[in-house]
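Requesting a structural model of the entry that follows:
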Amino acid sequence: MKLEECFYIGYVTKTKGLKGEVQVYFEFKDYEELEFDAVFLEVNGKLIPYFVAEEKIQSNSTGYFYFEDIDTIEKAEKLLRKKVYLPNDKMPERKEGDFYYEDLKGFTVIDKSAGELGEITEVLEYPQQFIAVVPYKFREVMFPLNDDIILSIDQESSILEVDLPEGLIDIYVNE
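From the prediction side, this is the model:
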């Protein structure tokens, strides 16, 4: 399985108990809708399949997993901090009209004052908010994605119009 044939769902955060159970922190928004018969862990740049023997999904973006052949804490510790993926065909289907902040990746950002900033290269999710990353004048400018800043989203033209707080761009450009 190749990386482009999969989508990222989270990473192994810690072990639990002595029998090989691990905790996975989900960074995938709709993790409750995922099916976990097998997952892929990235080990040394390669995706290795792990078959799920048992799973307990929690409401706090975590889940506890037992994988086949991982039956000791020593084996489980080798999985710590490994990224977890599922095959693309396991991605839940979106309902028509669903739009997420992550969908803004690739959109051109136009600020009310500064004009065109560039294309969003990354959308980062933090506990309280989403952050857009845009290369501008050879620097990375980061700004929150929220209703106070976003003026409009043109999905057809892939344009995001924003009104960034005064001085925000200067913080990044005039370092």
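
contacts, neighbours, all on C-alpha from now
OK.

Leu86 contacts Tyr8, correct?
Yes. In this structure, Leu86 is within contact of Tyr8 by CA atoms under 8 Å, at 6.7 Å.

to compare against the first, here's another:
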Amino acid sequence: MIREDDVYKIGRLGKPHGVKGEITFMFDDDIFDRTDCDYLILSIDGILVPFFIDEYRFRSNETALVKFEDVDTQERASELTNTDVFFPRSISDEGGDNLSWAAIVGFDVLDSRSGKSVGRIVSVDDTTVNTLFELEDGQLIPAQDELIDSVDTDRRVIAMNLPDGLLDIDGVG
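Got it, this is the predicted structure:
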């Protein structure tokens, strides 16, 4: 059985495309194209189920058309509309170079100096010039490479050298 901790969300399925089972896939992370993985995991009635990919083709930087094995009709594809799509962390973590912002949601941030946990990442805001980690208590931490000391994918921890006083700012820490 696939557990939620073993995967992370990379997108959502949209409407069927054509009559042979192709479906629109809106993704936040193209890890499925950058790694050697022949399946995606879909949330079907709350159960995480692997679906093997027959083929896919990109329509834009954020959408692709996907054809899954055993999904051969428009009707079958329409049953998957609005289904969340996940990717296995174990495959994403194999190469640190493949680790994306989406993959680190759920990681704990540790202050390298004190060794204390700052909090767990619930989202990454990369819509502005300065990417931020949003922690579960609402704290925003700058996600700059020069602040990140190490990333431990096994323990799901990011050690950061946080600037003095950052955690003392009103609304943070």
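
between Leu86 and Tyr8 of structure 1, which one's more packed in?
Counted by other CA atoms under 10 Å, Leu86 of structure 1 and Tyr8 do not tie: Leu86 has more neighbours, with 24 against 18.

How about the contacts made by that one?
Cys6, Phe7, Tyr8, Ile9, Ala38, Val39, Phe40 (CA atoms under 8 Å, 6 or more residues apart in numbering).

Distance-wise, check the closest residue in space to Val71 of structure 2 that isn't next to it in sequence relative to Asp125 of structure 2.
Nearest residue to Val71 of structure 2 in three dimensions, chain neighbours excluded: Gly21, at 5.2 Å (CA to CA, 6 or more residues apart in numbering). Gly21 of structure 2 sits at a distance of 34 Å from Asp125 of structure 2 (criterion: CA to CA, to the nearest Å).

and if you look at Asp36 of structure 2?
27 Å.

How about Thr83 of structure 2?
Distance of Thr83 of structure 2 to Asp125 of structure 2, computed by CA to CA: 23 Å.

So Gly21 and Asp125 of structure 2 - more neighbours on which side?
A count of neighbours by other CA under 10 Å puts Gly21 above the other of Gly21 of structure 2 and Asp125, at 21 against 15.

Isn't the more buried one up against Glu79?
No. Contact criterion CA under 8 Å: Gly21 of structure 2 and Glu79 do not qualify, at 10.4 Å.

now the helices for structure 1?
73-77, 168-173 (DSSP state H).

Much appreciated, bye for now.
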